[in-house]
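A.B. asks: predicted coordinates and the sequence they were generated for:
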Amino acid sequence: MRLNLLTLLLFFIITANYSCKNKTNMNDNNPLLQPFNTPHQTAPFDKISEDHFMPAFELAMKEGRDEIAAIINNPEPPTFENTIEALEKSGERLDRISNIFFNLNAAETNEKIQSIAREVSPMLSEYSNDIWLNEKLFAKVKTVYDQYHTSPALTEEQHKLLEDTYKSFTRRGALLSGDEKEKYREISAELSKLSLQFGENVLAETNDFKLHITNPEDLAGLPQDVIDAAALKAKNENLEGWIFTLHFPSYFPFMKFADNRELRKKMYMAYTTRGNKGNNRDNKEIIKKIVALRLEKAKLLGYNNHAEYVLSERMAKTPDRVNRFLQELLEASLPFAQKEVKEVEDFARKTGFKDTLQRWDFAYYSEKLKTARYNISDEMTKPYFQLEKVKEGIFDLTNRLYGITFKRNSDIPVYHDEVEAYEAYDADGSFLAVLYLDFFPREGKQGGAWMTSYLDQHIENGKDIRPHISVVTNFTRPTESKPSLLTFNEVTTFLHEFGHALHGMLSRVTYESLSGTSVFRDFVELPSQIMENWAQQKEWLHMVAKHYETGETIPDELVDKIVAAGNFQSGYATVRQISFGLNDMAWHTLEEPIATDVTNFEKSAMQPTELFPDVEGTCMSTAFSHIFNGGYAAGYYGYKWAEVLDAHAFQLFKQNGIFDRKTAQAFRENILEKGGTKDPMELYIAFRGEEPSIDALLIRCGLKN
């Protein structure tokens, strides 16, 4: 039984006007409740409608309750098999339905799905609490734990599952008293609703803003492909001119290239005030409630704050260690960041800029400085990074490292006609995984990029059940005249998410709850971030970068410039990430609900990293979905933490050869295949032979000699 963010179990609902006969008929025709007669038993997206979800949840819920009841009522003495393994395997159908539903809510949502999500989420929370707070069930789990947690009769993976199961109960309130358990239930239900509402507000605010330009002069400075994309957007909405949005492929190039400063400011203000406009989508009070409830829950469980609760199950272990880590990075990077901002300001002044350098100016003049210093820009490199060629290059990279091949299968149903489905095969020709790729922004898709799963790898009745993995991005769309051409940042994003996908696809464990990316949050970014390193390697760039019109390989001169510019403003980028980590930690180390307003609290938390004048009305927290509508609360530092790991780990590839199969095999066997079966540091040392040092990251970023 896996009770993660996507697979929380659902409370059984029976509506007054829904007869048993109607339910039976509905269930007989419900594709979610029938065997998936598809390649590799993939989700039958072509047959699923929104109306299928609630009946499917209901029946799956009943099955789950029956399975839990069977464990509790088993007259035999509790054993690992009849309690821990039985608990692990319960709710399998509910897992599949939950994964399908919540992944759709992230990648292809609509008002109906969002309405179901709002109804289902507190029910999921309530039902999961019915398990974690069940005294009879916990008594059986504790009996097994007391008897077996030091027993040589269990395998290493069985020990890990037992340990994780027992901790999951204690961390979710099993040791609380009756009244405390009821309070825990109330908090959990309210948090699930608030988190969903936060995400819906951010998505709505992102979708609602459109900068409609009708004067061609306002397009000055913008690359032609960006203009073409904006024209196509306007055409699709039956409007003249050009439309720019807050979706990243539209917003980011506008901020980097548009000469019109007032329009840059307008875009910036729209982006940075999402959830902070005082309207019905304002997230400030939601943040206060989320933070207060997380604090209350942590204290209920015996912790001083939410970060303490979260970090007790992370590599970092304590808030103090996280804050020391962030401070150490800040001390190393801040002088570089301050120098870099000053360089951009000086450069702007040389071009005639006379005002104070504001946040909506930095990307614009930074790009011009980069072009002047290295004679390189996104517009010079994009023609060589056609999405299809980059995809082939990443496929080829994984083949060189791990022997994996990919074959597109159009018979696998997909949830949108833009989604591509592939079969992945191992070096010996055996089937490895299903891979979905979903590249372009849509109004029903959340912003950003992520990897997720519809089915995780595990062993069932002696058979290795292979995973169904999805990579979702918001890359630059093709236009009427050009294919999708990626910025260098989008290339590294693709590599990053593909690293997560490999973590899921290459899993070789027994239990689903220990599979793939089911690892500590500050370790999960290692497989993804190490893949980004290949974007700076000449050998790989020569293989992947082909001009979309001529097929010409990217010139050596341009590759040298990409590599030379690799650490351009790395101090600034580091400080920016640290600022997000400090903000996250400030929210989650509170030991009392905040008395100040959200924007002032945020300013205080991020002040040590501040490099620009304050802009009234802006607030990043009100759209900080990672921590208020995702799994990174008290964990955003994990991106930098994992960078330390990946910088140190990649040194071995540099030493032995970036395509060295032996090194890759060691990474696969010790990291990618192991999931959460061992402590992360044990896995890392097994691969690298030693613990990582922060110096490797500082040296790679040019912040230390």
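C.D. replies: Yep, that arrived.
A.B. asks: only C-alpha atoms from now on, for both contacts and neighbour counts.
C.D. replies: OK.
A.B. asks: please enumerate the strands of the protein.
C.D. replies: 210-213, 242-245, 405-408, 420-425, 431-438, 450-455, 458-460, 463-465, 468-472 (DSSP state E).
A.B. asks: mean neighbour count and distance to Gln338 added to these, as a markdown table?
C.D. replies: Output for the strands of the chain, formatted as a markdown table (neighbours: other C-alpha atoms under 10 Å; distance: least, C-alpha to C-alpha, whole Å):
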| stretch | mean neighbour count | distance to Gln338 |
| --- | --- | --- |
| strand 210-213 | 16 | 32 |
| strand 242-245 | 22 | 31 |
| strand 405-408 | 16 | 45 |
| strand 420-425 | 20 | 44 |
| strand 431-438 | 23 | 38 |
| strand 450-455 | 22 | 31 |
| strand 458-460 | 16 | 49 |
| strand 463-465 | 14 | 52 |
| strand 468-472 | 25 | 35 |
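A.B. asks: how about those in CSV, adding distance to Ser312?
C.D. replies: CSV is the format used below for the strands of the chain (distance: least, C-alpha to C-alpha, whole Å):
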stretch, distance to Ser312
strand 210-213, 44
strand 242-245, 41
strand 405-408, 39
strand 420-425, 36
strand 431-438, 33
strand 450-455, 25
strand 458-460, 27
strand 463-465, 31
strand 468-472, 29
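A.B. asks: closest to Phe520 out of those strands?
C.D. replies: Among the strands of the chain, strand 450-455 comes nearest to Phe520, with 15.7 Å by C-alpha to C-alpha.
A.B. asks: coming back round to it: out of the strands of the chain, nearest to Gly393?
C.D. replies: Closest among the strands of the chain, once you apply C-alpha to C-alpha, is strand 405-408, at 11.7 Å.
A.B. asks: quick one: contacts of that closest one?
C.D. replies: By C-alpha atoms under 8 Å, 6 or more residues apart in numbering, the surrounding residues in contact with strand 405-408 are 395-396, 398-399, 420-427.
A.B. asks: stretch 216-228 now?
C.D. replies: Under the criterion C-alpha under 8 Å, 6+ apart, residues 242, 250, 253-254, 257-260, 379, 479-480, 482 lie in contact with stretch 216-228.
A.B. asks: how about a cut-off of 6 Å?
C.D. replies: If you take C-alpha atoms under 6 Å, 6 or more residues apart in numbering as the criterion, stretch 216-228 is touched by 257-259.
A.B. asks: looking at the residues you listed, spot the one nearest Ile685.
C.D. replies: Closest to Ile685, out of all of those and judged by C-alpha to C-alpha, is Phe257, at 44.7 Å.
A.B. asks: quick one: that closest one and Ala298, what's the gap?
C.D. replies: 46 Å (C-alpha to C-alpha, to the nearest Å).
A.B. asks: go on, Gly448?
C.D. replies: Applying C-alpha to C-alpha to Gly448 and Ala298 gives a distance of 29 Å.
A.B. asks: so for these two, which residue has more residues nearby?
C.D. replies: Ala298 (22 against 13; other C-alpha atoms under 10 Å).
A.B. asks: find the nearest non-adjacent residue to that one, please.
C.D. replies: Closest residue to Ala298 apart from its sequence neighbours, by C-alpha to C-alpha, 6 or more residues apart in numbering: His306 at 5.2 Å.
A.B. asks: try it against this one:
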Amino acid sequence: MQNPLLLDALAQPLPAFDAIRPEHAEPALDEVLARNRAELEQLLARNEAPTWDTLIEPLEDMSDRIQRAWGPVSHLFSVVSTADWRRAYNACLPKLTEYSVEVSQSEPLFRAYEALAASAEYQRYGAVRRKVIADALRDFRLSGIALPAAEKARYKDISLRLSELQTKFEENLMDAIQAWGKHVEDEALLAGMTDAAKQAARARAEAKGLKGYWLTLDFPSYDAVISYADHRELRRELYEAFATRASDHGPQAGQFDNGALMEEILALRHELARLLGYANYAELSLATKMAESPDEVERFLVDLAQRAKPRAQADLDELRAFARERDGLDDFAPWDAAYYSEKLKEQKLGLSDEELRPYFAFDRVVRGMFDVVQRLYGIGIDKVDGIATWHADVSTYVLKDGDGVPFGLFYLDPYARAEKRSGAWMDECINRRRTPGGVQQPVAYLTCNFTPPLPGQPALLTHDEVVTLFHEFGHGLHHLLTRVDEASVAGIHGVAWDAVELPSQFMENWCYDAATLKHFARHWQSGAPMPEELLGKLRQSRSFHAGLGTVRQLEFALFDLRLHRDFDPARKSEHGARVLELLDRVRDEVAVMKPPAFNRMPWSFSHIFAGGYAAGYYSYKWAEVLSADAFAAFEESEFSPEIGYRFRDTILAQGGSKDAMDLFVEFRGRKPSIDALLRHNGLGETA
């Protein structure tokens, strides 16, 4: 049973996850799409001049109806990706894509928006409603509204095919991860790995009816080997399997190969951009972002690379020298990097991830994260029971304002498991909007893939996992703390993609803040706070090998940008040859250590081939500039409460209702500076 008091307070029904079945998905979506089409036809048949109430509000109702039918299907496809849910998702997706293109290319609807923008009523609208209409007119143009009939049809065909290809890319990657495993019977092979990691591997083996240990490519299992296993050949074996996922190389060569999908995705994106009058897909991608041109983005990335590369080379030289001195290793390889980095960090800082882990019991970290947010933004967060979820590990939390009135809810799904997409993400369940019945309050999904708790103890997180949790909750707060009443610019809607990471990366800063850590970093058994010495080492670790981490992200970002900017449709390429050639050139320019020839990173780069980051991966680095500069405002004010409220009211509450740069300037009093990022990462001396 769902909690009726909570539902009354939030003023909308939540998905009944205990009753949703894959076989219900397609009929439910068919019904919604048919109803929407009929209502849209009636709406556009009116002869009267359009107004906000007669045009925008009905369209928002239709959009909300689709979100409630499709949202749970899309979510369950990611977190319970059984064969049945895949069939349901793949049956629904083409229908939804076709409907979306149909609406976005409706000339009568476009003309209605134009008429509203030219009306006397429009002149009385505030900035928020004007932005809703301006964004809609822009999106019509980006959907090919001005194209001739034949080219419109081609746009639709491309859109349908791209949705199919991108879904298949993600499915191949999930299948490749699930299909690979290594059975280890001799515990000596796992020397160096933590007891917790070995217990988790033993539990996976037992679940398969096997003795010994079972290693997988889910990140917690992979990281436990690549960062800690003394056995170098075991590290190399897992590195090769991980680096060749869903590709034409490695232990699963050709079984789930994404190579042909990448080529077709790139070709179709380029064709789509040219149809719309852009020179390449990168230009099209930036049409909805803060950056003005691909060349501007490239200059930003190259400049940062020039600052970071000398530091990265020094980091690598130190790591190689350490491996040589410690173990006589003269052929340092990528599968050695994480292992020796952990050993060097332990020697240099007296710090290891495993030494930190006992201080990061999952429930205490969650509570500590809530305490930060409650202090910063003047809200309350409480766990609630009686709400249906899709798995026993999932919990639900309600957000309350200073008067104790609920205004949002989120689901937290923390642990890795079979048939769950890897990685971590936030997604919307329900969006905020004002309706005749009152305000519809927002609901979010927060999904991670941490190692589940072992018997007799709580789940213990690495510090990296703590950072991941705070990051995703930052996205969630952007969605949940919005005070915008128009759905299309509330929360993360209408926010420039290269600014959408600002709230999430801002939250990461608190994972290194001494006062915050003292509050929640306590030993799971004794309850003792993290010792001052250990706390200091953790804060120092933020800049440990920051050069290597920075050039790695810049490699991904430059590769993505140039891949979409420089695509040549006249050049035929098979098996991802052009992709690898470009990646090699980027690595020659940016990287300080090149991986082996079998490495197939792009084949699993779902951010750009299956997610929303195509020609936009640079957003992570750009948002780091924004978030570091925003956090610097807190440092400069000595963490004045007023600064927290201002961040809430300018960045978080206003969502996409204003231009992202205008909101940042409203908060900071000026445009962003890179100085704080360089200082936080210890790269200032390379400037």
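C.D. replies: Received it, and whenever you're ready, just let me know what you need. Just so you know, these numbers come straight off a predicted model, no measurement behind them.
A.B. asks: overlay the chains and give the TM-score.
C.D. replies: TM-score for the superposed chains, counting by TM-score structural alignment, normalised by the length of the second structure: 0.95, backed by 669 aligned residues with a C-alpha RMSD of 1.7 Å.
A.B. asks: widest-spaced pair of the contacts of strand 405-408 of the first structure?
C.D. replies: Glu420 and Ala427 (22.2 Å).
A.B. asks: can you get me a residue count around Glu532 of the second structure?
C.D. replies: If we define neighbours as other C-alpha under 10 Å, then Glu532 of the second structure has 11 of them.
A.B. asks: identify the residue of the first structure aligned to it.
C.D. replies: Structural correspondence for Glu532 of the second structure with respect to the first structure (TM-score structural alignment): Asp556.
A.B. asks: how near is that match to Pro613 of the first structure?
C.D. replies: From Asp556 of the first structure to Pro613 of the first structure the distance is 41 Å (C-alpha to C-alpha).
A.B. asks: just Lys233 of the first structure next, same as before
C.D. replies: Distance of Lys233 of the first structure to Pro613 of the first structure, given as C-alpha to C-alpha: 34 Å.
A.B. asks: and if you look at Asp228 of the first structure?
C.D. replies: Counting by C-alpha to C-alpha, the gap from Asp228 of the first structure to Pro613 of the first structure is 34 Å.
A.B. asks: what about the counterpart of Thr194 of the second structure in the first structure, neighbour count?
C.D. replies: Counting by TM-score structural alignment, Thr194 of the second structure corresponds to Pro223 in the first structure. Neighbour count for Pro223 of the first structure, taken as other C-alpha under 10 Å: 15.
A.B. asks: cool, Ser410 of the first structure as well?
C.D. replies: Ser410 of the first structure, neighbours per other C-alpha under 10 Å, totals 11.
A.B. asks: hey, where'd the helices end up in the stretch 551-687 of the second structure?
C.D. replies: 577-590, 606-609, 619-636, 641-647, 660-668, 675-680 (DSSP state H, counting those that start in this stretch).
A.B. asks: quick revisit: Lys233 and Pro613 of the first structure: which has the busier surroundings?
C.D. replies: Taking other C-alpha under 10 Å, Lys233 of the first structure and Pro613 do not tie; Lys233 has more neighbours (19 against 10).
A.B. asks: residue contacts, the aligned residue in the second structure for that one?
C.D. replies: When the second structure is aligned by TM-score structural alignment, the residue opposite Lys233 of the first structure is Arg204. Going by C-alpha under 6 Å, 6+ apart, Arg204 of the second structure touches Trp214.
A.B. asks: and the spatially most central residue of the second structure, how close does it get to Glu501 of the second structure?
C.D. replies: Centroid check for the second structure by C-alpha atoms, centre = their mean gives Trp425 as the closest residue, at 4.6 Å. Remark: distance between Trp425 of the second structure and Glu501 of the second structure (C-alpha to C-alpha) = 12 Å.
A.B. asks: repeat for Tyr645 of the second structure
C.D. replies: For Tyr645 of the second structure, the distance to Glu501 of the second structure - C-alpha to C-alpha - is 19 Å.
A.B. asks: again with Leu399 of the second structure
C.D. replies: Separation of Leu399 of the second structure from Glu501 of the second structure (C-alpha to C-alpha): 22 Å.
A.B. asks: residues contacting the counterpart of Asn474 of the first structure in the second structure?
C.D. replies: Using TM-score structural alignment, the equivalent of Asn474 of the first structure in the second structure is Asn449. The neighbours of Asn449 of the second structure, taking C-alpha under 6 Å, 6+ apart as the test, are 414-416.
A.B. asks: let's go with 7 Å and repeat that
C.D. replies: By C-alpha atoms under 7 Å, 6 or more residues apart in numbering, the contact list for Asn449 of the second structure reads 414-416, 422-424.
A.B. asks: repeat for Ser541 of the second structure
C.D. replies: Counting by C-alpha under 7 Å, 6+ apart, Ser541 of the second structure has no contacts.
A.B. asks: Lys193 of the first structure too?
C.D. replies: Contacts of Lys193 of the first structure by C-alpha under 7 Å, 6+ apart are 118, 121-122.
A.B. asks: mind listing which of these are in helices?
C.D. replies: In helices, defined here by DSSP state H, the members of these are 118, 121-122.
A.B. asks: got TSV for those residues, with neighbour count and distance to Leu703 of the first structure too?
C.D. replies: Shown next, in TSV, are those (neighbours: other C-alpha atoms under 10 Å; distance: C-alpha to C-alpha, whole Å):
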residue	neighbour count	distance to Leu703 of the first structure
Arg118	18	46
Ser121	24	45
Pro122	24	47
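A.B. asks: which one of those residues is nearest to Met269 of the first structure?
C.D. replies: Arg118 (29.4 Å).
A.B. asks: am I right that Ile113 of the first structure is in contact with Asn105?
C.D. replies: Yes. Taking contacts as C-alpha atoms under 7 Å, Ile113 of the first structure lies within contact range of Asn105: 6.3 Å.
A.B. asks: please report how far Ile265 of the second structure lies from Asn258 of the second structure.
C.D. replies: Following C-alpha to C-alpha, the distance that separates Ile265 of the second structure from Asn258 of the second structure is 10 Å.
A.B. asks: neighbour count: these two, which is higher?
C.D. replies: Asn258 (27 against 21).
A.B. asks: what's the mean deviation for the longest helix belonging to the second structure versus the first structure?
C.D. replies: In the second structure, assigned by DSSP H, the helix with the most residues is helix 294-327. Superposed on the first structure, helix 294-327 of the second structure shows a mean distance of 0.5 Å to its aligned residues (mean C-alpha distance after the TM-score superposition for the first structure).
A.B. asks: which positions in that helix come out as buried?
C.D. replies: By 16 or more other C-alpha atoms under 10 Å, the buried positions in helix 294-327 of the second structure come out as 294, 297-298, 301-302, 304-305, 307-313, 315-316, 319-320, 322-323.
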